[in-house]
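> what's the 3D shape of this:
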Amino acid sequence: MKELIGALLIFSLSLGYGQEQNGSILKGRIVEKDSSNKEVHLERIGHHIPEIIVTADKKEAVAQETMLSLNVLDSRQIDEFKVWDIADLGALVPNLYAANPGDLRNVVSIRGISTTSYDPAVATYIDGVNQFSLDSYISQLNDVERIEVLRGPQGTLYGRNASGGVINIITKQPDNQMRGYIQMDYGSYNLQRYTAGIKLPLVADKLYFGAANMFSSRDGFFFNEFTSSSYDDVKLSQGNYFLKYQPSERWSLLLNVKHQLQLNDGAFPLVMGVDEAFQNPFKLSQNNNTTMRDRTLNFSLSAQYRHDSFVMNTQTSYQENYRFYKESIDGDFSDFDIISVVNNYGKDWNRNKVWMHETRFSSPARADSRTRWNTGIYGFVQDSPVKQGTHYGKDADMYGSPISNFTDVGINKLNSAGLAGFGQVDYQLLPSLTLTAGLRYDYEHKKLRIEGHFVPDEGEAMVTRTDTSASAHYSNFSPKLALGYRFSNAHRVYAMYNRGFRAGGISPLSSDPSEKALSPYESEHSDNFEIGSKNMFMDRKLKLNVTVFYTQMKNGQIPVLVMPEALTLMRNSGRLTSKGAELELSAIPFKGLELDGSFGYTDAEYKDLTIVENGENKDYSGNSPVFTPRTTGSLLARYTHYLSSGTDSRLVGGISYKNIGTQYFDMANNIRQDTYDLWNARIAYHYRHIELAVWGENLANQRYIDYAYDFGAVHLGGPRRYGLTAKVTF
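From the prediction side, this is the model:
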């Protein structure tokens, strides 16, 4: 490990004394000076690696100039490499892994810090709005301008649940230029995906409108032998609407509405055991078949005011998610009537609602200023009433139940609220040396009310646990300190310490009497130290970024899975260390060929981990955390060939390769997936505003586990697929 880190740093820094670049870069365009000292903007598509303006640090900056471990995918990469879901970012970003068991709610891990409950460890933001929890989560991507992934804790500016990092998604927004697109995709498993969008000014320089919509459907990858039909058929619809008003040069207002509806006929295509998954791939036998209806709404109102001495940004947002199974869903993943899960108790239940607000003041961007500052307040209110029943059918004796044909109902009503204040300052100590310091204070209060019922089939409900409640509060400081040095416009190094945290909570009511309900658990903290080097070479034809990091997680929230309802309870008992290295590479070896690659190495293990299982203490110290590949690697290659000079007729071919290293899916490290490779390819014909493409995914038809539960239920990653794309832009 030491040799690897040393080699990467020495190689990067030894190249760091290159020549200054003659031009600066702004939003993908080269800015140079002509003989009269006037700026001349030259589009150099295919000649240079464009620099991208990002807002990862909650201020506009060139990505290569930020003192952060940061990956950026632009709209072209997102479209051409078919990044349709947040899970598709796995391995494209070094040390990032993402997957779900079939319900499209991704578990995301960065550098060994992974989501183990409905409170994520990696925060996701879409157009500035925090996707508060997996209950208010939009994973499907459409009409996206760019995706910024911040690796490592980001508690100072982003607050709660960013202990592993942040995924910052920015969709395309309207301006004075009218533009739009229509796209149709068809593929294996009867895939149909239709997307369309339009952006236009309603009143020039004053009022703008934008809309993007998506509808998709496909047959399931899995076949249910019990019903002789496909199991996980999915239909999705999504909309994203903007209305922007600029009453003056100083003021702007933006109203945004997002919605998503998922209808999933078999949300959890799982089988029991690794052997069963690989011996009979994509086959299962479940007797309870239902449709999961998952609807998410997201409203936000943002305002910006630009003063000569400050910039004010405010955003108020509301999220709501209503998710239920129309009939009970299989809980034993077999064709026996043992256990099923019920949660269709009406709109008063399983409807998560969150209000959030943030106001920030920041310094205006001035070339002559040595100081840039950013400060603000944040608050939220959450209401999450959950009612879920576990039904024991006629075969319940196979599970050890002395009685059958009844439902054990648990009610957990969570109300929480939080308030935070934060600030960050960038100060230029010397022309080439910058110091960044920041601090955030968070306070949260939670109250949980529980109640239990026993409901015999066709009988009256009996209260087994009366309405009882508990409260808890949490506070947290999240500091940040960084020092950056610029050798030249093309070469920089930085060293940074920052902290992230995942909020604490209260254990809900479960069917296991040994697991005490209403027990509070504390916040989880992760402290991160890293050194990074960012470099451009060969007149911006080669980019090389290297990072080494050491992260220590304290007071870790360890999941305790309670069966049969598959309810996750949290305990504080883990201390984890994670160290590793990351490399990002982009190159244009010659005109027409573009390469993007990444490599991530994570050495993560629990230094202190004891879990109670079946009344016994199990020492899992030395084990690896879940959803954490030892290595990740990717290579994206794109070649453009113009069919005739002076025209926009061209062929574009692309191939992507991913390598995901060995990882585990349970705390005991018994469920293991060895290293595997994934190959995707795409070739497209472009003529003016028309694009026609063919594509393939998992071309080698690799069989691999992408998700598994502690109790042994296993989900396979998608099989080989092919498709066609037709797109018209205007």
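
> please count neighbours and contacts with C-alpha atoms only from this point.
OK.

> confirm residue 622 sits in a helix?
No - using DSSP: H, G, I helix; E, B strand; the rest coil, the secondary structure at residue 622 is coil, not a helix.

> right, and it touches residue 610 too?
No - applying C-alpha atoms under 8 Å, one finds residue 622 not in contact with residue 610, separated by 10.8 Å.

> and residue 649, how far from residue 80?
Residue 649 sits 17 Å away from residue 80, taking C-alpha to C-alpha, to the nearest Å as the criterion.

> who's more crowded, the two?
Neighbour comparison, residue 649 and residue 80: the larger count goes to residue 80, with 19 against 16 (by other C-alpha atoms under 10 Å).

> let's see this one next to it:
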Amino acid sequence: MFEKQETICKLLRGAALTPLMAASIIAVPAMAQDDAATPSPPVAPAGNGQIQEIVVTAQFRDQNLQDTPLAITAIDSALIEARSQSNIEDVAKSAPSVQFTSGGQGGGAQTAAVNIRGIGASDFLFPNEPGVGIYIDDVYYGISLGSAFDLVDLDRVEVLRGPQGTLSGKNSIGGSIKMFSRKPDDDPDAYVQAEYGSYDRMQISGGTNITLAQDRLYARVTGLARSVDGFVKRLDYNCANDTDTAPGGTFALPTDNCVIGTEGGQNVFALRGALRFIANENIENTLTADYTKDHSEASPSKSIIYPSAQYITGPEEYTNYANYTGYPGTPEQFTNPAISYVTQWGIANTLDWQMGDNLALKSITAFRKTKGRSSWDGDNSPEHQVNDLNIFRHEQFTQELRLSADLGDMIDATIGGYYYNADSVFTGRVSNGAAGLDFVPNDPFDQESKSGFIHLVISPTDTLNFTGGLRYTKEDKTYTFSRSSAIPGDPVNPLVAPLDGLVGEFHGSHWDYRIAADYEFYPDIRLYAQIATGFKGGGVNPRPFTASQLVPYGQETSTSYEVGLKSFLFDRHLRLNLAAYHTDYNDYQGQVSSCPDISPPGFPFCSATLNVADADIDGFEAEFDFRPGEGLSFDGSVSYTDFQFTNPKAGSGIIAGETRPIFVPKWKYALGAQYEIGLGNRGTLRPRLDYAWQSDMESTIPNGVPGFTFGTVDSYGVLNARITYLSPDDDWEMALAATNLTDKFYYANKFDRFTQSGNVYGTVGRPREIRFSVKRRFN
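Next comes the predicted model:
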């Protein structure tokens, strides 16, 4: 299955690389592969405080953000750094209609549940593919595991909201998050940055361009190393309470302050390299490679409700009694390491060939490999309810070809094809004491997706454009179940034993389309309207506790109707973008925790992905950037998402008009303010404040009905602050930053298992952290 050498050979053949190009050094996925054809977007204000254009590539070509008839949030590297945003989850907090929850469902700290406008995915296991596509320089990352990327050495991030069924990469039903990195050129663009902060945070990063042959060959090398101690202390119950009533024995001593270990710590090393070859004025090729080793701790969690109430620590204490031990006090006792490990590497090649004055070819070829292991103490107690170890491997090969042409003065056309092939395996140990289950899965999953697309922009005048897109996609998925006993010599539990050797498949296809029109009815003020569709392929429930729960689910589809306004006002001192939409959402793929219709009588345990209902989604979004005067800027966004289930399926637990979707806050807003204070020949001082708030949301289905009322994640807001000093020549930069300045205690996620096992627990957000950094630029 994992034929690495054959896949790499395909990559090299598909990219038509020269031996010199193949010598490129390694890279980090969090730092994104370079797209040589994409220019750096100028986002800094001009000398008079005006806002300049931002260049995006959402429609296969360089295009000003304000001219693109799509709802897009574009953030450049300067704003990312000014906001103290260190990963893609931080960026999502300030983007309208985007919810990014990492560490969910026991899949590890680097695993993300992402949705845009209420559409995404709720489970990390194969074959539940993401509903929001995450891209690194146009290379699609096909799984949720390990997708909570860091942001280092980026040029910009683009967040595309709404179905992306006809645009670049793989079809994405909810939207796309695209990261673009700096490209090698003749500017040294070198820097070294060191950082120290709370919880013994230590980080060093750096990068530089290298000119290997002037006007022909450039390289860029970047690296990152970070270590942060965990902030949730795992206490030994017997030690902390001077008792021996908890099963399993004593794991820590008073001399250790009764601390077994911590959760939430990070230990990351990453390296990336890019090699850009300019053969002539018409041919350019960029090869990148990356490597990341993330040996972080398990997700930080707390028990909220538990049958044995003494195992619950203080409501706002960053502590728990998790010992990651199964069968405590018995001969079968075992302890998992409290870890969340991910190792990734990849290689990608982007070829840009200007074949004529009006014809261009782009080829994007990539291979990625990810492996990891993570532990999950699902009860956060010294008892044995849930104590899982997840081990996963994933390999993917992608190829995208685009042929773009200018057909006269009125028509821009792009035709292309996309291929995705992935082989994955999920194994580890599933030990659920409450359900009486303990087994070892060893489940391979194979997926193949092929698509072809066409995209046209017709411009009858300089101010009026019509856009059309069409894509056909064919997908095939195969999931094979393997079940063996976790205890040598013991038989497999009779509930899961019948699953061994069973195969679940999905074979499907779909047509997607997009129709849009935009009109600049006044200089710098543009209206647009569009209809766009998207879909997400089906599969088979990967979490059956019994053979009866092994059921397939079909693909989900959406049709979105959107109108929007993009404007520059007050002589380009204000950028204001508005959007309103309605989405018809069919066959919602929901992970439900109650499924009596497919479970044995009286068996309450379920965690199944099923098509549970349809939905109507209505919402609006507003984003602004205001520069009232030289050095002063305000930015922000607000969004409203009204998600209503319709046509619930029997046995789903969904009640139309009452059940809420998961990970969808109805309201969300973000505000930021920055002022640049000139110190004459002593440099510049730049203070900044950012506040992001979201209303409450649900984390489980069903919800709001008897037995399922504890999964509500309360509303919360987080305030960040930063003050930066720049030397007169900008070569030196020092910054003092605080995230969660008010030390707000909040839950980012909750898990309502009250009906199944009497417990509820949550993933806690990071407390206040102070950081001091020094950066040296070499130009």
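
> more neighbours: which of residue 622 and residue 610 of the first structure?
Neighbours of residue 622 of the first structure and residue 610, each counted by other C-alpha under 10 Å, are more numerous for residue 610; the result is 16 against 13.

> chain neighbours aside, what residue packs nearest to that one?
What sits nearest to residue 610 of the first structure in space, not counting adjacent residues and going by C-alpha to C-alpha, 6 or more residues apart in numbering, is residue 619, at 4.5 Å.

> tell me the secondary structure of residue 597 of the first structure, please.
Following three-state DSSP, residue 597 of the first structure is assigned to strand.

> neighbours around it, how many?
Burial of residue 597 of the first structure, expressed as a neighbour count using other C-alpha under 10 Å, amounts to 21.

> now the strands for the stretch 151-300 of the first structure?
Assignment of strands within the stretch 151-300 of the first structure using DSSP state E, counting those that start in this stretch yields the ranges 165-171, 179-187, 191-203, 207-218, 223-224, 229-230, 233-245, 251-265, 271-272, 283-284, 292-306.

> with respect to residue 642 of the first structure, which of these lies nearest?
Among the strands of the stretch 151-300 of the first structure, strand 179-187 comes nearest to residue 642 of the first structure, with 22.8 Å by C-alpha to C-alpha.

> show me how far that closest one is from its chain's centre.
Offset of strand 179-187 of the first structure from its chain centre (C-alpha atoms, centre = their mean, to the nearest Å): 24 Å.

> what range does that strand cover in the second structure?
Structural correspondence for strand 179-187 of the first structure: residues 189-197 of the second structure, per TM-score structural alignment.

> and residue 464 of the first structure, how far from residue 560 of the first structure?
Separation of residue 464 of the first structure from residue 560 of the first structure (C-alpha to C-alpha) stands at 23 Å.

> repeat for residue 31 of the first structure
Taking C-alpha to C-alpha as the measure, residue 31 of the first structure and residue 560 of the first structure are separated by 56 Å.

> what lines up with the residue nearest to residue 610 of the first structure in the second structure?
Counting by TM-score structural alignment, residue 619 of the first structure lines up with residue 655 in the second structure.

> helix/strand/coil for the counterpart of residue 552 of the first structure in the second structure?
Counting by TM-score structural alignment, residue 552 of the first structure corresponds to residue 584 in the second structure. Using three-state DSSP, the secondary structure recorded for residue 584 of the second structure is strand.

> contact partners for residue 584 of the second structure?
Residues touching residue 584 of the second structure, when contacts are defined by C-alpha atoms under 8 Å, 6 or more residues apart in numbering, comprise 558-560, 614-617.

> thanks a lot, see you next time.
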